[in-house]
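1. Next one to model:
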Amino acid sequence: MRIFKRLIRKIIIKTDRYIRRKNYDPVRQSGTFYEKRYLPAEVSLLRAGNFTLFSYFSKPLIRELKNQIDLNLDEDQKKDKAYITYIEKEFIKSYLFNRMQPNEFFLYRLYGKSLSEREHWLSDRERWDVLHQRFGTAIHSEINDKLHFYSLAKDFFKRDACEVSAITSLESFVDFINRHHDIFVKPLEGYYGQHTYKLRVNNRKEASNVWKKLSDHGRWIVEELIIQDERMAKWNRSSVNTVRIPSFITAEGEHRILVPIFRAGCKGKIVDNTSSGGFYASIDPDTGVISSDGVDKQGQYVERHPDSAVKFKGWQVPEWEELKSICERLHRSLPP
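-> Reported below is the predicted structural model:
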């Protein structure tokens, strides 16, 4: 077994080195790079779709795949061994050919899609490669750090925040609690709304207990609780429902918005992530009107929010022009 593990690791390392040596462009060449057989012959061991052999490479990756299978498949699918084997083999292809992680594999519903169809999807790993190439590892890591980004864009957040970790003091956290008893807690480097908490801390004793539990388990950012606009709250009152606006600055200095996304949580959840049962929908960037039905974590479309019955398509996002203005001003305030 140790020989197999070493072999798989060598294959992956050799593949990554080969990609760098050939100046592989992950945006233009995803999928076709592998289809043209540029990779070393040894990778055929993995391309064959042998899940048992592949599992020796990365146990954490396989654990995450099994977790995503549990989250995304219904009970009948989970009991179907042939279907699970099919999903596992399809994931191996997506991981090798498109560098997809388990959550992306299910989010984009890549199982059953051809290699040419999968080329239309950009994985996080490919996106990170592009960002690293463009900005360098250090700058990208800084932007990915929630607390560092908060310090860069503090004037736009309009809320107080502090770090809790083994290197921060209890007194700084107590001072924060004296200003804000209702708080929202999330890991500094977390994703998908995992390990987030909404707490009320009333006094120093409670603050000390919270600080101890958090500081013993990594780095956290603690924010004052947001009270959202009633027009947004009607979608789901237990979560803050949000708008994501992806944008970029052109070489000519023009600010461009891609496809904004509206997100709404589900009843009882404190985050609006689809991984926690939430929904997302596309927004027309010119008008701020939702232009699609809602979509859940399994890619299923819904006309109305199942809890609040608010219809997605045609709903006007409040203060849209101001949102776009804030987005541009924030973007231009960041380091080039």
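
2. CA only for contacts and neighbour counts going forward, please
-> OK.

3. which residues sit against stretch 212-227?
-> 146-147, 159-166, 180-188, 198, 240 (C-alpha atoms under 8 Å, 6 or more residues apart in numbering).

4. tell me how far it is from the chain's mean position?
-> Mean-position distance between stretch 212-227 and its chain equals 19 Å (C-alpha atoms, centre = their mean, to the nearest Å).

5. list the buried ones in it?
-> Neighbour counts over stretch 212-227 (16 or more other C-alpha atoms under 10 Å) mark 214-215, 219-225 as buried.

6. related to what we said a few turns ago, list buried residues within the contacts of stretch 212-227.
-> 146-147, 161-166, 180-181, 183-188, 198, 240.

7. For residue 176, give its distance to residue 137.
-> Distance, residue 176 to residue 137, using C-alpha to C-alpha, to the nearest Å: 32 Å.

8. swap that for residue 207, please
-> Following C-alpha to C-alpha, the distance that separates residue 207 from residue 137 is 36 Å.

9. So for the two, which sits in the more crowded spot?
-> Remark: of residue 207 and residue 137, residue 207 carries more neighbours, 21 against 13, as counted by other C-alpha atoms under 10 Å.

10. Check whether the more buried one sits in a helix, strand or coil.
-> Using DSSP: H, G, I helix; E, B strand; the rest coil, the structure places residue 207 in helix.

11. Proceed likewise with the subsequent sequence, for comparison:
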Amino acid sequence: MNKGDLCNIIRKCYPKAFGIRKMLQRLKIKRLNNQLLSKDIIKKCEEDESFKKSIVDKYLNKERSRSLKPITDEMETMIKNVSHYRDIEDKDSLRTDMIFHRLAYGFLPSEYASFKLEEKTKEEIAEFVSDIDTFKFGYSVNDITELQYIVNKADSYKQFTKYFKRDVLIFDKHTKWDDFKSFVEKHRIFIKKKINSAQGNNIELIKVDEIENIEEYFNKNKNISKFLLEELVIQSEEMAKFNSSSVNTIRCMTMVMKDGSIEVPYCFMRTGRNGSFVDNGGAGGIIIGVDEKTGIINTDGFDEYKNVYTEHPDTKVKFKGSQIPKWNDMLELCKSIAKEVNDIGFLSWDMSYTAKGWVVIEVNGIGQLIGPQIVMQRGIKSEIDELIKRMKLVI
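-> You can find the predicted model right below:
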């Protein structure tokens, strides 16, 4: 069991009595704020490049550099894959600026690249919602204990089973051989998903006929971790036209207002590349903006390496103007499910359109706000601040 799993288990035990849960949520937000540089240091860094470099070097060379390793790894991926960055001669200054934007404002290197922060003024940068901003928002409107039942994909599936509309088996050390055998006999190809996976990571397409000894596979894998085994989703022709190898999904963000009404301020579509079975931007997919009122695609496509596409690069299907089928049905479904969830104000639903209608692929407790800002090519900080004023806070 890793540290994250242990934290999730502990958070499920937080009591509401005496305001303990609220106090712990405020502490969580305070810790997020403490990850950032003070305003005085930020101001001095913005005025003095050499001072900025010294601050970044200080953080990279001290013990905190261990927590920055995922950030520096992502940074190197961006520098390697973004064509504009490959042409920059002074990559050390670029690296310093990327890390500074993480330390000062909470931006991931992928956000730095996608939002083109190197080209933005201080005022423009302030309008973008960063990774840390997103988590602060999420912990302001989502109860920290109830959130764990969304984060854990097994718990999430149990909560929303009827909206998945497909067979799912929770696969761990308690799974019986007969249940597993029945599942694989029925589903010769299925999805294996780690219960705490995100951004397309730890997701496998399993073909039973390629497994030499299925009972040996069962005994070995059930003791490794906890997984969901899911029946393969067959998307509709209208959605498959973008890319048939991946299940192309709609990310629908629901927010609960103080009066109990549900609003959907942002939606976008994700489609994979030819041969890939996942559509996540972090896994090489393309994201495209969708008008949340009409379901009409209204932007070009973007990947996380700053590439822009007017059409799908493999299938040549044009993005702008395409209509997502049965759009109102999806909106109403997401809104109605969101009303069933207690003390959670912000959810992101990954939805697929199939012969069975719209189905839930998965639910995200604090869905990243990088997507809307990429497709709209602008920051939404002011809009989120206005939404927060009308939402029920849990802190």
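
12. Where helices are concerned, which of the buried ones among the contacts of stretch 212-227 of the first structure count?
-> Applying DSSP state H to those, the entries found in helices are 146-147.

13. any idea how far the closest residue to residue 209 of the second structure other than its chain neighbours lies from residue 201 of the second structure?
-> Closest residue to residue 209 of the second structure apart from its sequence neighbours, by C-alpha to C-alpha, 6 or more residues apart in numbering: residue 188 at 6.9 Å. The gap separating residue 188 of the second structure from residue 201 of the second structure is 22 Å, by C-alpha to C-alpha.

14. now swap in residue 91 of the second structure and tell me
-> Residue 91 of the second structure is 28 Å from residue 201 of the second structure, by C-alpha to C-alpha.

15. got it, and residue 330 of the second structure?
-> For residue 330 of the second structure, the distance to residue 201 of the second structure equals 26 Å [C-alpha to C-alpha].

16. Looking at these two now, which is surrounded by more residues?
-> In this view residue 330 of the second structure and residue 201 are compared by other C-alpha under 10 Å, and residue 330 has more residues nearby, 22 against 14.

17. host element of that one?
-> Using DSSP states H and E, residue 330 of the second structure maps to helix 327-340.

18. residues in the first structure aligned with the very next helix or strand once past that helix?
-> For helix 327-340 of the second structure, the following helix or strand on the C-terminal side (DSSP H and E) is strand 346-354. Strand 346-354 of the second structure corresponds to no residues in the first structure, going by TM-score structural alignment.

19. Okay, buried residues for the helix or strand following strand 346-354 of the second structure please.
-> Per DSSP H and E, strand 346-354 of the second structure leads on to strand 357-364 as the next helix or strand towards the C-terminus. For strand 357-364 of the second structure, the neighbour count (16+ other C-alpha under 10 Å) marks 358-364 as buried.

20. Looking at those, which is nearest residue 325 of the second structure?
-> Nearest to residue 325 of the second structure among these is residue 358, at 9.6 Å by C-alpha to C-alpha.

21. That closest one contacts residue 351, correct?
-> Yes: in this structure, residue 358 of the second structure is within contact of residue 351 by C-alpha atoms under 8 Å, at 6.5 Å.

22. how far apart are the helix holding residue 330 of the second structure and its match in the first structure?
-> For helix 327-340 of the second structure, the mean deviation from the first structure after alignment is 1.2 Å (mean C-alpha distance after the TM-score superposition for the first structure).

23. Check what contacts that helix and list those residues.
-> Helix 327-340 of the second structure is contacted by residues 252, 254, 256, 260, 262-264, 294-295, 347, 349, 351, 358 when judged by C-alpha under 8 Å, 6+ apart.

24. residue boundaries of the strands in the first structure?
-> Using DSSP state E, the strands found in the first structure span residues 161-164, 182-187, 197-200, 220-224, 242-244, 247-249, 255-257, 261-264, 279-282, 294-295, 301-302.

25. Provide the aligned range in the second structure for the first one.
-> When you say that, I think you mean strand 161-164 of the first structure. Aligning strand 161-164 of the first structure against the second structure (TM-score structural alignment) gives residues 168-171.

26. for the counterpart of residue 250 of the second structure in the first structure, what are its contacts?
-> By TM-score structural alignment, residue 250 of the second structure lines up with residue 243 in the first structure. Taking C-alpha under 8 Å, 6+ apart, we find residue 243 of the first structure in contact with 260-263.

27. which of the residues you listed show up in the second structure as well?
-> Contacts from the contacts of residue 243 of the first structure that recur in the second structure, judged by both residues aligned by TM-score structural alignment, their matches' C-alpha atoms under 8 Å, are 260-263.

28. Need those residues in a markdown table (columns: distance to residue 17 of the first structure).
-> Listed next are these as a markdown table, based on distance: C-alpha to C-alpha, whole Å:
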| residue | distance to residue 17 of the first structure |
| --- | --- |
| 260 | 36 |
| 261 | 36 |
| 262 | 39 |
| 263 | 39 |
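
29. Nearest to residue 171 of the first structure among those residues?
-> Nearest to residue 171 of the first structure among those, with distances taken as C-alpha to C-alpha, is residue 263, at 35.9 Å.
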